[in-house]
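[1] Provided below for reference: sequence and predicted model.
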Amino acid sequence: MALPIITADQRRAQRRGVKIVILGVSGIGKTTQLKSLDTHSTLFIDLEAGDLSVSTWDGDCLRPRTWPEFRDLVVYLAGPNPALPEQSPFSQAHFDHVCSVYGDPASLDKYQTYFCDSITALSRLCFNWAKSQPAAFSDRTGKPDSRGAYGLLGQEMVTALTHLQHARGKNVVFVAILDCKTDDFGRKVFVPQIEGSATALQLPGIVDEVVTLAEIKADDGTSYRAFVTQTINPYSFPAKDRSGRLDLLEPPDLGALIAKCAGTGTPAQHPQAPTPTDSKE
């Protein structure tokens, strides 16, 4: 059967979703961004059991506690990959099994956004699972093999996040803690706090937007929070804007940011970015 050609008008008429990663140091307010999202159309995937800051938010929530539970949730939310064999995670057989447990996936139609907090906690769940799998043990000695465990961790994480990214028409938000490290030359480097290195390296290529929620110093010495959104920025924060619609600094309002990325929002007033010289003072 030939693939149907999708015209430009048909493509534009399709419901679009924004796939975004929010990075930031602990306590900067990443989870609190949930409050800027509509309660009726947002599903909160709480992996940290750290919802005290959003205890007054009235939306729905799911709390997977193991890596297999998260994989089941991913295929339920994003649907099956028809190219995969039956025994593979995210296959049609996997999807059918999960639907028999979770119920009709049509119940997900009400949600426009999946808010996953956080990849940091998710990577720990996955690593704990990976360490118990056959790939994490040496074939020759039977002893634990950390290289095998980390290899499986990277493969599983990237596959699951990529599959969830294919939830067509849905906004998918991933949250992760941002660490500041020093490289061999004494320079500060900001990296996502994720077990292993494969996921952190490939994550920017999986999503549309990478933004860092940070405290920015203004010219008058005061500080304010903002999303840093562009790859070239004076703070060296990880960032990427595939939409081309975002300014260097955007207000710390995730709902407004998603709308602007999708081309449905109105520009908000926000402070301008200081020059690179100002940012070092």
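    Yep, that arrived.
[2] only C-alpha atoms for contact and neighbour calcs from this point on.
    Will do.
[3] Confirm that residue 204 sits in a helix.
    Yes - assessed with DSSP: H, G, I helix; E, B strand; the rest coil, residue 204 lies in a helix.
[4] So it versus residue 158, what's the distance?
    Computed as Cα to Cα, to the nearest Å, the residue 204 to residue 158 distance reads 11 Å.
[5] For residue 70, see how far away the nearest residue to residue 108 once chain neighbours are set aside is.
    Closest residue in space to residue 108, ignoring its immediate chain neighbours: residue 77 at 7.3 Å, by Cα to Cα, 6 or more residues apart in numbering. According to Cα to Cα, residue 77 and residue 70 sit 10 Å apart.
[6] what do you get for residue 201?
    If you go by Cα to Cα, the gap between residue 201 and residue 70 works out to 21 Å.
[7] Repeat that for residue 111.
    Taken as Cα to Cα, the span from residue 111 to residue 70 is 18 Å.
[8] Could you check which of the two has the larger neighbour count?
    More neighbours surround residue 70 than the other of residue 111 and residue 70, with 20 against 17 (other Cα atoms under 10 Å).
[9] I'd guessed the more buried one sits against residue 64; true?
    Yes - when contacts are counted by Cα atoms under 8 Å, residue 70 is listed as touching residue 64 (5.6 Å).
[10] Put this next to the previous one:
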Amino acid sequence: MALPIITAEQRLAERTGVKLVLLGRAGVGKTSQLKTLPEVSTLFVDLEAGDLAVKDWRGDTIRPTTWPEFRDYVVFLAGPNRALPAEAPFSQAHFDHVCQRYGDPAQLDKYDCYFVDSLTVLSRWCLAWAKTQPQAFSERTGKPDTRGAYGLLGAEMIGALTQLQHARGKHVVFVAILDERLDDFNRKVFQPQIEGSKTANELPGVVDEVVTLAEIKTEDGTSFRAFVTHNLNPYGYPAKDRSGALDLLEPPDLGALITKCATTHRSFSSESNEQHRTTA
């Protein structure tokens, strides 16, 4: 049996998805960005049951209501991690069990994008669940152990989001509220509104893109909405662009932004293949 090497041409020709975190203050229009995504190929994972802003959007929706149910959806949407033991979430056994309930995962082939709104609510579900688990109680006294609950919260959230991030060929958008606060030196800082610190700190490393939907004020006092996409920006907003395709400020159109990132990858793939053929 030969070593199963994936060549550069094969890898670059694979269909890839943009993994993105969309941040913004409450009411700035994060959920409404769903309207910029294709209705026929986007699955709305509605965690807030607050879809009034997109009630006229005619795409498909799922509405998990608990942390265990969300984990079931994650393994169904993204597939199993075959390296995990059978008893672990997202294992092959977990996937097989969920498929018995939801059916053939081929039904997901129609979707190019998963829009998950929001991590703010999801982290509260996860924390409520974590507080009921054995790790949230002291082995010595049996009393609640807050540190243990938050440790489990962080591990569970990052595990689930990383698993969903591995949905090959799918765009995945995670939405979260952005909070403004003062740090220990009385400086204004922005932080995703997510329970516990581990998820907020590690999430940028899980995804390709972090964008903040913000209201930008001009020198003449007027303002406009835009996506802030670069880590080094004059506003202090969280941002990251791994694609290298985005300007500092992008129009507030999530569908167009995802297309821009994905098109850059395809162009790079075509150029690399052409260079390879020329060299050969």
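    Perfect, I can see it now. All values reported here derive from a predicted model rather than from experimental measurement.
[11] Now the strand or helix carrying the residue nearest to residue 108 of structure 1 on structure 2. Mean distance?
    Residue 77 of structure 1 is part of helix 67-78 when elements are defined by DSSP states H and E. With the two structures superposed, helix 67-78 of structure 1 lies on average 0.3 Å from its match in structure 2, counting by mean Cα distance after the TM-score superposition for structure 1.
[12] can you list the residues that contact that helix?
    64, 89-90, 94-95, 98-99, 102, 105, 108, 122, 125-126, 129, 160, 163-168 (Cα atoms under 8 Å, 6 or more residues apart in numbering).
[13] Could I get the contacting residues of residue 230 of structure 2?
    When contacts are counted by Cα under 8 Å, 6+ apart, residue 230 of structure 2 touches 211, 239, 240, 241, 246, 247, 248.
[14] Kindly report the same for residue 235 of structure 1.
    Going by Cα under 8 Å, 6+ apart, residue 235 of structure 1 touches 276, 279.
[15] Strands of structure 1, start to end?
    Under the criterion DSSP state E, structure 1 carries strands at the ranges 19-24, 42-46, 60-62, 113-117, 171-182, 188-192, 209-217, 223-228, 240-241, 249-250.
[16] Check these for me and report the most buried one.
    Per-residue neighbour counts averaged over each of those give the maximum for strand 19-24, namely a mean of 26 (mean count of other Cα atoms under 10 Å).
[17] and that one with strand 171-182, angle?
    For strand 19-24 of structure 1 against strand 171-182, the angle by axes from the mean of the first three to the mean of the last three Cα atoms, to 10 degrees is 40 degrees.
[18] mean deviation (superposed) between strand 19-24 of structure 1 and structure 2, please.
    On superposition with structure 2, the average gap between strand 19-24 of structure 1 and its aligned counterparts reaches 0.2 Å (mean Cα distance after the TM-score superposition for structure 1).
[19] what packs against that strand?
    Under the contact criterion of 3 or more Cα pairs under 8 Å, 6 or more residues apart in numbering; DSSP states H and E, strand 19-24 of structure 1 touches strand 171-182, strand 209-217.
[20] Please enumerate the shared neighbours of residue 70 and residue 64 of structure 1.
    Shared between the contact lists of residue 70 of structure 1 and residue 64 (criterion: Cα under 8 Å, 6+ apart) there are no residues.
[21] residues touching residue 60 of structure 1, list them.
    Under the criterion of Cα under 8 Å, 6+ apart, the contact list for residue 60 of structure 1 reads 39, 40, 42, 43, 44.
[22] and with 7 Å instead?
    Applying Cα atoms under 7 Å, 6 or more residues apart in numbering, one finds that residue 60 of structure 1 lies in contact with 43, 44.
[23] Any figure for the gap between residue 180 of structure 2 and residue 31 of structure 2?
    Using Cα to Cα, we find residue 180 of structure 2 at a distance of 19 Å from residue 31 of structure 2.
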